[in-house]
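Undergrad: Here's a sequence, model it:
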Amino acid sequence: MARPELPIGTAGKIRTEKLGPGRFRARVRFRDYDGVTRDIEVTDTTGPAAVRALKVKIRDRSTPNDDEISRETRINALAELWIEEITAEERIAAQTIHRYQASLRTTILPALGNLRIREASVGRLDRLLREIAKDRPSAAKGVKVVLGQMFALAVRHGAIPSNPVRDTGRLRKPRRTVVVLSGEHLHAVRAAIRNWQQPVPGKPGPRHTGDLADIVDLMLATGARIGEILALRWEDLDLATARPTLTICGTLVYVKGQGIFRQPWTKSDAGYRILVLPRFAVGMLMARKVTAADNPHDAIFASRRGTWLSPNNVRRQWRQARADTDLDWVTPHSFRKTVATLIKEEADTKSAAAQLGHSSEEVTATYYIAKPVQAPDVSDVLERLAANPNRPHPPTLQNDAGR
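TA: Just a heads-up that it's a prediction; the model follows:
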């Protein structure tokens, strides 16, 4: 019966022979990745040394093809080809690609860029991810996503048989405590904004507008993201009905080279939503409409030049307003969490998720709702453990031996 053919990418039995004084040859039959079986040989000063060198040569053997990605391709070149591919596909948002590029530039390429694809072992990648996760667990998660997609491209091109990122360990998730604003906190927030907006005699520069206070009020009235609030146009409002509404149908994004612009779709399909406004928000918007200056974007919150108001500028203004307070922990996302928690308490998690534009109630419950776990009421059972012996007790507990 004919000898079975070697599986692709495997070698037969290594044979050694002495060629002369201090010269040995190790030889093996290897079935290449194109299906052709070839002889591979290495010479060295001793037989074991020749065998070791041959094993390294087999390990590093790449597919004999003309593909631009092989086992010998360096990771910085793989990264460049991957970015070119996802950009050409137009499947991923430009700001997401910008975030991927930042992860490559600041973390991945400094650590791995000069390595060849074959040198990116599971252990090496795992150590890198765990080192990042020590101080920056969220960054480590982003790095793992980027590496996973890069090496998936290498697998598709036949450079490696499997994706090493898939075999790295799970990254720890930091324990999250959702903190929301109480009524006292909200009063302090509004007071801080009012104080910040007061003109300071003798201070140069333009006077602060009332935008920050109105933006915070609208975030509290809707639970919307700051980018969604700043992307609102007057045409997105319907204030003439008995129950005035606001439609979230876009968000502001920043892309390097393009600046701030309005993306005419939300973060997810669930983000496209119509929200009924509370009375305090309706009053604020009607007052703004009376004094609003025209701008080319029809933006509710526009800069003095009529451009979109940058989310980073609003965050900076809030940091300035809270500078002399104990509100350092309050961010624009705190308002969103406060809205979610209040709706959950008064209605349910499903309503909170819909208000925030989440497709999953689990995300809302885990990351946006502050709620201690409610244990079942077993107080009557625990009453049997009372310490007062003169007090009448319910029937005593039975132990396992008495059953």
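
Undergrad: Please make it C-alpha for all contacts and neighbour counts, starting now.
TA: OK.

Undergrad: Around Ile260, how many other residues sit close by?
TA: Ile260 has 16 neighbours, counted by other Cα atoms under 10 Å.

Undergrad: give me the element it is part of.
TA: Applying DSSP states H and E as the criterion places Ile260 in strand 259-263.

Undergrad: Give the next helix or strand downstream of that strand.
TA: From strand 259-263 onward toward the C-terminus, using DSSP H and E, the following helix or strand is strand 273-276.

Undergrad: Another sequence for comparison is provided below:
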Amino acid sequence: MDTKVSVLVEQHLALLAEAGKSPATLTTYRSAVRKLAKFTNALRVGDATPGRLNAVVRSMRAAHGARMARHGRTLLRGALQIAVLNDVLGSNPVAQVSRIESVRKPKGAPALNADQLPEPLGRLRASLACEDIDLIDPITLLAATGLRRSELLALRWTDYDERTDTITVGGKVARMEGEGLKRLPSGKTDASDRVVPLPALALAMLAKRSQRAFWGQQAMIFPSSTGHIARPGQLQ
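TA: You can find the predicted model right below:
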């Protein structure tokens, strides 16, 4: 009962790593652990009542937002489950902690159908600013496929099959603690990959891009200007 909650949080994180949680998830949780420590550093298992834990989660939300508070609640639940399984606690007090609800954000722009795409894509291609920072090609493929930004920036030329007019989506870009941006597999097996058929506008763009100096010579289809993995934030 005298064990600090923060100690159990670290144990829970180690168990998640042993269980094969993805590196991206572990990086997110480690960030949450550091933020959570400010509010739980002196809290001991015997004092971890639902009321105190609820205050911790609310404080974390006020300081770091709803998403990080949800991660904190998840970590606390896993940590104190260790105490339950070791017969230190009779039940997990986090079960009574209020869930974190996000404030509903205003809806974004409405989705465009195929007939509406030519006009904005035409304006995109005419933009010298977008051309200078290599936004035209990646946004064209985003519009053509609906991929996530992290998936788009993980695409390699070897994923593109000119014979079948398809591209294999099998990776994502994520920032790893102490390592920077890395390309990670989408899932644990090759079955997690998916093959996406490409429309004519995407095929035309890729054919032209593959012949361009520098861009067509890199391993990644959409690298940074230095040839490294590009940040998903660049496409916001």
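
Undergrad: Overlay the chains and give the TM-score.
TA: Here the TM-score for the pair of chains, by TM-score structural alignment, normalised by the length of structure 2, is 0.83; 229 aligned residues with a Cα RMSD of 3.0 Å.

Undergrad: Where in structure 2 does the strand holding Ile260 of structure 1 fall?
TA: Strand 259-263 of structure 1 corresponds to residues 180-184 in structure 2, going by TM-score structural alignment.

Undergrad: what residues does that stretch touch?
TA: Ala154, Gly171, Lys172, Val173, Ala174, Arg175, Met176, Ile229, Ala230, Arg231 (Cα atoms under 8 Å, 6 or more residues apart in numbering).

Undergrad: Which of those residues sits closest to Val45 of structure 2?
TA: The nearest member of these to Val45 of structure 2, counting by Cα to Cα, is Met176 at 30.7 Å.

Undergrad: what's the offset of the match of strand 259-263 of structure 1 from the middle of its chain?
TA: On the basis of Cα atoms, centre = their mean, to the nearest Å, stretch 180-184 of structure 2 sits 11 Å off its chain's mean C-alpha point.

Undergrad: That one against structure 1, how far on average?
TA: Superposed on structure 1, stretch 180-184 of structure 2 shows a mean distance of 1.7 Å to its aligned residues (mean Cα distance after the TM-score superposition for structure 1).

Undergrad: coming back round to it: what about the contacts of stretch 180-184 of structure 2, which are in strands?
TA: Mapping those onto strands (DSSP state E) picks out Gly171, Lys172, Val173, Ala174, Arg175, Met176.

Undergrad: which residue is nearest the centroid of structure 2?
TA: Centre of structure 2 computed as the mean C-alpha position; nearest residue by Cα atoms, centre = their mean is Ala174, 6.2 Å away.

Undergrad: ok, that one touching Ala24?
TA: Yes - using Cα atoms under 8 Å, Ala174 of structure 2 is in contact with Ala24, at 6.2 Å.

Undergrad: Could you export the ones in strands among the contacts of stretch 180-184 of structure 2 as JSON lines, including distance to Leu235 of structure 2?
TA: JSON lines is the format used below for these (distance: Cα to Cα, whole Å):
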{"residue": "Gly171", "distance to Leu235 of structure 2": "17"}
{"residue": "Lys172", "distance to Leu235 of structure 2": "14"}
{"residue": "Val173", "distance to Leu235 of structure 2": "13"}
{"residue": "Ala174", "distance to Leu235 of structure 2": "14"}
{"residue": "Arg175", "distance to Leu235 of structure 2": "16"}
{"residue": "Met176", "distance to Leu235 of structure 2": "19"}
